[in-house]
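Visitor: Predicted structure and sequence below. I'll ask about it afterward.
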Amino acid sequence: MGVTLDTLDTVVLCWLPDVMVSMGLFQPDTDIFDRRDVLREDYQPEEIVGRDEELQQYISALQPVINGDQPANIFLYGKAGVGKTACTRYLLSELKTDAADYGIDLTTVRTNCEDLSTSYQVAIQLINKFRDPSDQLKPTGYPRRQVNEWLWEELDAIGGTIIIVFDEVDHIDDDSILYQIPRARANGNLEQSKVGIIGISNDFKFRESLSSKVQSSLCEKEVQFPAYNANELRDILRTRADIAFYDGVIPHEVIAKCAAFGAKDAGDARQSLDLLMEAGDVAVEQDADQVCEEHVDEARALLEQSRIIDGVAGLTQQGHLVLYALLMLYEEGETPVRARDVQNRYEIVCKRAATEPLVPRRMRDHLGELAMLGIATRIERNKGESGGRYYEYSLDTNPDLLLEALAETVDMVGVTDAIQTRLDGEI
């Protein structure tokens, strides 16, 4: 008797559950990771490692809250991954607990300014954080004065002491809100609330871009977070690894290698933790019993490729053209190079792409963005009175991966002899 489609369905349906029960497609990992999420960015450790001096400065700056006084305005700066946000979360959590013990009404609110470019947008987002979901403001369409009045009403309705954390505060182009909030009580806009600001920035030069009146208020207390050294990164990684992995899975040399890469690149704990997590993932994929140094090497190559692809994808077309101009100069052995020389090559690239070039100042902004992303390096030179101070730029990324990520730009602009030589070498 032949098997019909109906009977075949019946056979499969009867057979499949038995197979799935004994041999599931997905099974929990029992060899490498115990608590993988401990290595993620949003994990808040119970203790902060490698930041004793910065924590002490930070605690001193927050002390007025416990005294029942107007909170100080605090500005934190340092590169990404050096503990600014982690320390802020940790201390504000401790502060709220201690404040409650002393009968102090403390409210903390955090807003990330990455996608906000104006004080107006920041004020709207703050108001919506305080309001019920059914009473949210639209992004635009209100007079600025009215928005400010609503903000003061919301803050005063909360009462007590309020600390507002502006993460990535350097994305705000105008600094009016950074001036108005710290002075709101003195200007009679607030009566029931005492408000303080904590500004967090990855840009060391952001402070210089603020008006003098904002500097004196926002930067009342400053804490600088330097890059982690290899020893500090080893301590951080070991503390997390002891929780994230099963016993005996992460040998000392793996921790040391991940820390060394992180210290060499930027002193970035986030980068080192990502590398350790990726190395664990590689070990899981290879069904290994332990994470080894070879897994770290493979993980680093995978992360580098992902970082470049994501970084280049996030650039504008002009950013792609600036990067391609710098890549050309690198391949020709002309780097490190001054911005004015990048500008010359960039204008040629724009002409080939039938695109109007940016003025030098805007082109330098794109070079700065490449440096901030870790795709390029920016080195400050000081030639004294005769030569003055200036920056030189070079690549800090695998050029083969860059060419792959810039494939559309390469097709549009064309190649130089040096670029063609590299492309021929890939074939």
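Guide: Perfect, thanks for sending it. Numbers count the residues shown, from 1 in each chain.
Visitor: From here on, just use CA atoms for contacts and neighbour counts.
Guide: Fine.
Visitor: Please report how far the residue nearest the centre of the chain lies from Met23.
Guide: Geometric centre of the chain, nearest residue: Ala80, 5.5 Å, by Cα atoms, centre = their mean. Using Cα to Cα, to the nearest Å, Ala80 is found at 43 Å from Met23.
Visitor: Which residue ranges of the stretch 151-300 of the chain form strands?
Guide: Ranges of strands in the stretch 151-300 of the chain, per DSSP state E, counting those that start in this stretch, are 160-167, 193-201, 221-224.
Visitor: For the shortest one, enumerate the helices and strands it packs against.
Guide: So that's strand 221-224. Using 3 or more Cα pairs under 8 Å, 6 or more residues apart in numbering; DSSP states H and E, the elements in contact with strand 221-224 are helix 52-66, strand 74-77.
Visitor: Could I get the buried residue list for whichever helix or strand comes after the shortest one?
Guide: Beyond strand 74-77 in the direction of the C-terminus, DSSP states H and E gives the next helix or strand as helix 84-101. When burial is assessed from 16 or more other Cα atoms under 10 Å, helix 84-101 yields the following buried residues: 84-92, 95-96, 99.
Visitor: Now flag whichever of the residues you listed is closest to Pro139.
Guide: Distance to Pro139, by Cα to Cα, is smallest for Thr85 among those, at 26.5 Å.
Visitor: put this beside the first:
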Amino acid sequence: MGLFQPDTDIFQERDVLREDYQPEEIVGRDEELQQYISALQPVINGDQPANIFLYGKAGVGKTACTRYLLRELKDDAAEYDVDLTTIRTNCEDLSTSYQVAIQLINDLRDPEDHLKPTGYPRRQVNEWLWEELDAIGGAVIIVFDEVDHIDDDSILYQIPRARANGNLEESKVGIIGISNDFKFRESLSSKVQSSLCEKELQFPAYNANELRDILRQRADIAFFDDVVPHEVIAKCAAFGAKDAGDARQSLDLLMEAGDVAVEQDATQVTVDHVDQARESLERSRIVDGVAGLTQQGHLVLYALLMLHEEGDTPIRARDVQDRYEIICGRAAVDPLVPRRMRDHLGELSMLGIASRTERNRGESGGRYYEYALDTNPDLLLEALDETVDMVGVTDAVQQRLDQDL
């Protein structure tokens, strides 16, 4: 008998819990789907596709709804003899309109005709893009996932207006822009806002009831019958709703709980498995997050951790700066100027290690941010062990360490 054998008691189709799984039906997004369908309706009527802008936090169904509706739209378009092509481009690694244009051209060309990343005049690249798009004909929908990664917005203006400007004759092109950044729209020029944001859809965070529906839908396929009781689904949903209303977090937690059950040769997933899975995922998130920080990031984080243990958080950045400079002195490292130190606090906030709350004290106090730790201090001390050894500890941190012994 080999070292590896199929597991047959818990998981029936584990991949159903992964982020890239596309369900046959979307649950928990009825209102958003109806708005989305209305925005896509012109395609079936043979008209120019509307430009649609979706925004909301990660894990709230923007991409899943888009994939689902475009699949349905393509099927219906074929039934009504409507010529429709969809193109999806993830902009995570594309920071300029030039790079986006190159990527689109390569998506439309055969591999042997692909362009190099750089080295062409911008005007020529645009002409090639219009040629490729016009060669498709009919309705064309381009999906820009994580569109907020594009620093300059010229392509978001040019594509929607390409037909009006005479660059396209045979194709009617529309854009769907998807963003996790609520403020991205505000950063766009007014002319881009009027074109890209022709139809706007906001996806709010899921509540616990919606997350329960999503988890039950996936669990019924991913697990064998009677393996995941209601209380497990409810607990995973509650954790997801409390954290950020993020379906991905809840699904990851359920999958990890299933893995724990498999490792323990259990016949059913329990709430104890969920607790163990949550601790494991939190530990991994913190270790990965801290490992990705620079040395200065570690020092800023340790300063915030010290202040947390002393009961001084939430705290303004200028007060974190004071403790941070003391820590830098102990580490024999030159401290950053306040602006750069604040950048590291902002990074901690984006990683979910710290929280950032805006305060407004009116004309006398002005507006500012307060920062607080948003992560298990014990796990942070483990991840920062080298920094702790190098800098030393305060009485409050030592008490924390003594408690963990």
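Guide: Yes, it's here. Just so it is clear, the structure is predicted and the values come from calculations on it, not from any experiment.
Visitor: State the distance from the aligned partner of the residue nearest to the centre of the first structure in the second structure to Phe203 of the second structure.
Guide: Under the alignment by TM-score structural alignment, Ala80 of the first structure pairs with Ala58 in the second structure. Here the distance between Ala58 of the second structure and Phe203 of the second structure works out to 10 Å (Cα to Cα).
Visitor: Repeat that for Gly59 of the second structure.
Guide: Distance from Gly59 of the second structure to Phe203 of the second structure, by Cα to Cα: 10 Å.
Visitor: If we ignore the residues flanking it in sequence, what's nearest the match of Ala80 of the first structure?
Guide: In space, and not counting its chain neighbours, Ala58 of the second structure is closest to Asn180: 5.7 Å by Cα to Cα, 6 or more residues apart in numbering.
Visitor: Which secondary structure elements does the longest helix along the second structure sit against?
Guide: Assignment by DSSP state H gives helix 271-291 as the longest helix of the second structure. Here helix 271-291 of the second structure touches helix 230-243, helix 247-263, helix 377-383, going by 3+ Cα pairs under 8 Å, 6+ apart.
Visitor: Looking at those, which one is packed in the most?
Guide: Mean neighbour count (mean count of other Cα atoms under 10 Å) peaks for helix 247-263 among those, with a mean of 22.
Visitor: Identify the residue range in the first structure corresponding to it.
Guide: Helix 247-263 of the second structure lines up with residues 269-285 of the first structure when matched by TM-score structural alignment.
Visitor: Mean deviation, the matching stretch versus the second structure?
Guide: Here the mean offset of stretch 269-285 of the first structure against the second structure after fitting is 0.5 Å, by mean Cα distance after the TM-score superposition for the first structure.
Visitor: tell me how far that stretch is from the chain's mean position?
Guide: For stretch 269-285 of the first structure, the separation from the chain centroid amounts to 17 Å (computed by Cα atoms, centre = their mean, to the nearest Å).
Visitor: Likewise for stretch 242-259 of the first structure?
Guide: Using Cα atoms, centre = their mean, the offset of stretch 242-259 of the first structure from its chain centre is 24 Å.
Visitor: what range in the second structure matches it?
Guide: Stretch 242-259 of the first structure corresponds to residues 220-237 in the second structure, going by TM-score structural alignment.
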